[in-house]
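[1] Quick one, what's the 3D model for this:
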Amino acid sequence: MKKILSTLLMLGMSSLTFANSQQVVEQLQKMGLSGVEVSDSPVKGIKTAVTDNGIFYITEDAKYILDGKLYALSEKGLRDVSSSLLLDKLTAYKNEMVVYPAKDEKHVITVFMDTSCHYCKVLHKQIKEYNDLGITVRYLAFPRGGVQSKTAREMEAIFTAQDPQFALTEAINGNPPKTLKDANITKKHYQLGLQFGVNGTPSIVTEKGELIGGYLKPADLLSELAQ
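    Below is the predicted model of the structure:
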C-alpha cells in the first residue's frame, strides 16, 4: 500500500491528465490499483475511486488524488461517508456471515473479526448482552496475519462449518477446528475489510456504512449507534 501511495503522490500532478472515468480507471490500474470503480462523490468537483486497495478521491481536473476518510459535518459531529459506498458489497456477503440475531432488533452491525484477537474474544463472550440490547451481530473474517496464515485457514473451516455459530464459539473458547481449509470465503472477507480501511480487529461496520475501529462495551456501542 505504501508503494502504491508513493506512486500516486509522485504522479498525481503529471500523469493524471485524463478527462473521463474510463481514463481514470486505466491510469489507476497502471499504478497498481485493481478493481477500480469510479463514481461521483458527495463533494462537488471530486470523483470517488473504489479499489481493491481502498477508496481514493480524485479532483475532476485530475491534478490531485486524496487518500483517507471523507467525513460529513453535522450538528451531531463527524459522519464517515466513505465506507457507505461499500454497503452493497457488504450485503452481497450476507449469506457468508456468521450471524447472532437480536430478538428485538434495533441495530445491525457487521464485525470484521479474528479468532486469535483478544478483544474479538471479549466481544463474542458478550454476544448475549449485545443481543439483549437489540443489536444483531454479523461476523466476517479478517485474519490479521493475512490469507495465508493458519488463522485464515481455521476461520475458513469455521465459516463453512455445518454449524458456524457453534464452531465460532468453540474456537473463541480455545477449541479451534482440527481440519483446516484453504482461504476462499475468508479471502473475500479480508479483501472487503481492506476496502473498508480495516487495519485491526475487531472493526465494526454500522448500518450506515460507518467504520468503528476497536471494541466497545455493549452499552457504549448502543449509545454510539443511536447517534
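
[2] C-alpha from now on. contacts and neighbour counts both.
    Noted.

[3] first to last residue in stretch 77-90, what's the distance?
    25 Å (CA to CA, to the nearest Å).

[4] And this one, please, so the two structures can be compared:
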Amino acid sequence: MRLKYLAGVALALLAGQALADDQAIRDTLGRLNISIPVKSISETPISGLYQVQLENGRVLYASADGRYMLQGALFQVDGEQPRNLTAAAESKVIGDLINSLPREDLVIFSPEQPKTHITVFTDVDCGYCRKLHTEVEELNALGIEVRYAAFPRSGMNTPTAVTMQSIWCAADKQAAMTRAKAGQSVPQASCDNPVEAQFALGAQVGVQGTPAIFLANGTLVPGYKPAGMLAEEALANQ
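    Down below sits the predicted model:
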C-alpha cells in the first residue's frame, strides 16, 4: 500500500510540474507580446525542449520553465534523409485550416476526377498569378483541382479588392476570374462574400506574396511554378 501511495504522490507531482511548465511558457509568450492563441504545448525529441504550436500553424520552441524561447527549424537527422520536424508540424495545422474552407467560398477549377488539389491565394492584378491562370487547364488535365482564395495584396481598400469581391459575387465565378486574370473588366457586383475573411486567413498563415500555393498537406509553394513541376509536387504532397 505504501508503494502505491508513493507512486501516486510521484505522479501527482509530475502532473503538477507539467502544468507549471505549460503556464510558464504561456506567460513568456505574453511577455513577448505574442498574441496568437496557443493550440498545444508538447514535448520534442530533445529532452527539456517543448514545441509550442500556435493556432495559426506556426511553431516556436521553449525550455520547460519558459525562460528560453527560440524560433527556427528543428531537423531530425538520424535517418537516411534529414526531416524538418518544424515544417511538418506547421504544414499539418495550416493544411487543416485551409482545407476546411467551404468549397462554396472558393473559385474552383476542377477536372472530372481530381487526383489532388491546390489552394492558391491569388491577386487578380499579380503578373505571376495571371501566368499561373493560363496553365489551369493544363493542371486540370494532370489531375490537379485548383481552388482560388482571395488575397488582394494591397489591402481591402483598393480597386483590386473591389474587383475580387465582384468576382466572388458573380453568377459565374470561374468566368469572372478568367476575365479579370486576362486584364478585362468585371461587372461590379456586391454580396455577402468571403474576400476579407480569406485575406485575413492568408495573413494568418504567413502569405506574403502571390500566388501563394498550398498543397493538400499544407506545404507552401511560395510563388509561380510551371504546371508540370507544380503538378508533380502536388501529387507528392497529398
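
[5] Helices of the second structure, start to end?
    Taking DSSP state H as the test, the helices found in the second structure are 2-31, 85-99, 127-133, 136-141, 159-168, 173-181, 195-204, 227-236.

[6] how big's the offset between the third one and the first structure?
    For helix 127-133 of the second structure, the mean distance to aligned residues of the first structure following superposition is 0.6 Å (mean CA distance after the TM-score superposition for the first structure).

[7] For that helix, what is the distance to the chain centroid?
    Centroid separation between helix 127-133 of the second structure and its chain, computed with CA atoms, centre = their mean, to the nearest Å, is 21 Å.

[8] That one aligns to what range in the first structure?
    Taken onto the first structure by TM-score structural alignment, helix 127-133 of the second structure occupies residues 118-124 there.

[9] what about Val43 of the first structure, neighbour count?
    A total of 12 residues lie near Val43 of the first structure under the criterion other CA atoms under 10 Å.

[10] gap between it and Lys3 of the first structure?
    For Val43 of the first structure, the distance to Lys3 of the first structure - CA to CA - is 27 Å.

[11] which one is the residue opposite Val186 of the second structure in the first structure once aligned nearest to, not counting chain neighbours?
    Matched by TM-score structural alignment, Val186 of the second structure corresponds to Pro177 in the first structure. Closest residue to Pro177 of the first structure apart from its sequence neighbours, by CA to CA, 6 or more residues apart in numbering: Glu154 at 6.3 Å.

[12] Identify the residues contacting that neighbour.
    176-177, 179-181 (CA atoms under 8 Å, 6 or more residues apart in numbering).

[13] Closest to Tyr93 of the first structure out of the residues you listed?
    Distance to Tyr93 of the first structure, by CA to CA, is smallest for Lys181 among these, at 19.0 Å.

[14] surely the closest one meets Ile158?
    No. At 9.2 Å, Lys181 of the first structure and Ile158 do not qualify as touching, with contact defined as CA atoms under 8 Å.

[15] Comparing those two, which residue is more hemmed in?
    Remark: of Lys181 of the first structure and Ile158, Ile158 carries more neighbours, 28 against 17, as counted by other CA under 10 Å.

[16] Contacts only, for the aligned residue in the second structure for that one.
    In the second structure, the residue matched to Ile158 of the first structure (TM-score structural alignment) is Ile167. The contact partners of Ile167 of the second structure, by CA under 8 Å, 6+ apart, come to 173, 176-177, 186, 189.
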